[in-house]
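1. give me a model of this one.
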Amino acid sequence: MASQAARGGVSLPERRPAKRQQPDSDTILAKLTNSEIVSKGKRAACDTAYVTKRLLRSTGKAAWIAGTTFLILVVPLIIEMDRDQQLTELELQQQSLLGAPPIGAPQK
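-> Below you'll find the predicted structure:
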């Protein structure tokens, strides 16, 4: 290298190894993010999010089952009961127009 410097070359200084930060010189933010309390809080938040997601998914499935069951079984029953009530009212109206005594009235 000395021969290169004599001929006009440039010699670079030797590189020193980079200083590593000692655990004592960590910043407050790094200490907080690496603390046990923060890691437990993150774990609790992840567990809560997982349970909430599963609960919402199962609640959605249960709501779908209840809704379709209601539409298939209960709505036709309600329609049929309403139809029967309308038919009964129509019969009572026709009997009153024809002059027949109402059903359940005592005969003389």
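2. contacts and neighbour counts: CA atoms only from here.
-> Will do.
3. residue contacts, Thr33?
-> Ser39 (Cα atoms under 8 Å, 6 or more residues apart in numbering).
4. what does Thr52 give?
-> Thr52 neighbours (Cα under 8 Å, 6+ apart): none.
5. how close does it sit to Trp64?
-> Using Cα to Cα, to the nearest Å, Thr52 is found at 18 Å from Trp64.
6. before we compare anything, build this one as well:
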Amino acid sequence: MASSSSSSNNEGILARVSNVVSQSPVLYRGKQVASDAAYVTKRLLKSTGNAAWIAGTTFLILVVPLIIQMDREQQMNELELQQASLLGAPPVSPSK
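-> Okay, here's the model as predicted:
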């Protein structure tokens, strides 16, 4: 019988300690800080995603066509030089 009363006494102590810890203002504040940090992180990731979307679409709309046009211009210059050399004209240095 002594072992069962000792066992229930230990469970009572564990329950009281658990109750005190769960109602601790430090634990409550820690949970609140963790919740606030999660909210801020979520908002930051959403804002970063939006900024990445804007930067990516801007790059596709403005920069990619410019790169394509510059490549075409370079190819045209090379083609003109090649045609001039085939026709026997003196090579002309490409203008920059």
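7. any idea what the TM-score is?
-> Once superposed, the chains reach a TM-score of 0.79 (TM-score structural alignment, normalised by the length of the second structure), with 79 aligned residues with a Cα RMSD of 1.0 Å.
8. now do the helix ranked longest in the second structure: which range of the first structure does it align onto?
-> Longest helix of the second structure, by residue count under DSSP state H: helix 25-58. With TM-score structural alignment applied, helix 25-58 of the second structure matches the range 36-69 in the first structure.
9. what helix or strand is the counterpart of Met76 of the second structure in the first structure on?
-> Counting by TM-score structural alignment, Met76 of the second structure corresponds to Leu87 in the first structure. Assessed by DSSP states H and E, Leu87 of the first structure sits inside helix 75-98.
10. average offset between that helix and the second structure?
-> The superposed helix 75-98 of the first structure is, by mean Cα distance after the TM-score superposition for the first structure, a mean 0.5 Å from where its aligned residues fall in the second structure.
11. return the distance of that helix from the chain's centre.
-> 45 Å (Cα atoms, centre = their mean, to the nearest Å).
12. what sits up against that helix?
-> Against helix 75-98 of the first structure from outside (Cα under 8 Å, 6+ apart): Pro101, Pro102.
13. give me the angle between it and helix 36-69.
-> Counting by axes from the mean of the first three to the mean of the last three Cα atoms, to 10 degrees, helix 75-98 of the first structure lies at 40 degrees to helix 36-69.
14. quick one: the longest helix of the second structure to chain centroid distance?
-> 12 Å.
15. next: stretch 3-21 of the second structure.
-> Centroid separation for stretch 3-21 of the second structure versus its chain: 48 Å, with Cα atoms, centre = their mean.
16. ok, residues contacting it?
-> Leu27.
17. at 7 Å instead, please
-> Stretch 3-21 of the second structure has contacts (Cα atoms under 7 Å, 6 or more residues apart in numbering) with no other residue.
18. just the buried residues of it, please?
-> By neighbour count with 16 or more other Cα atoms under 10 Å, stretch 3-21 of the second structure contains no buried residues.
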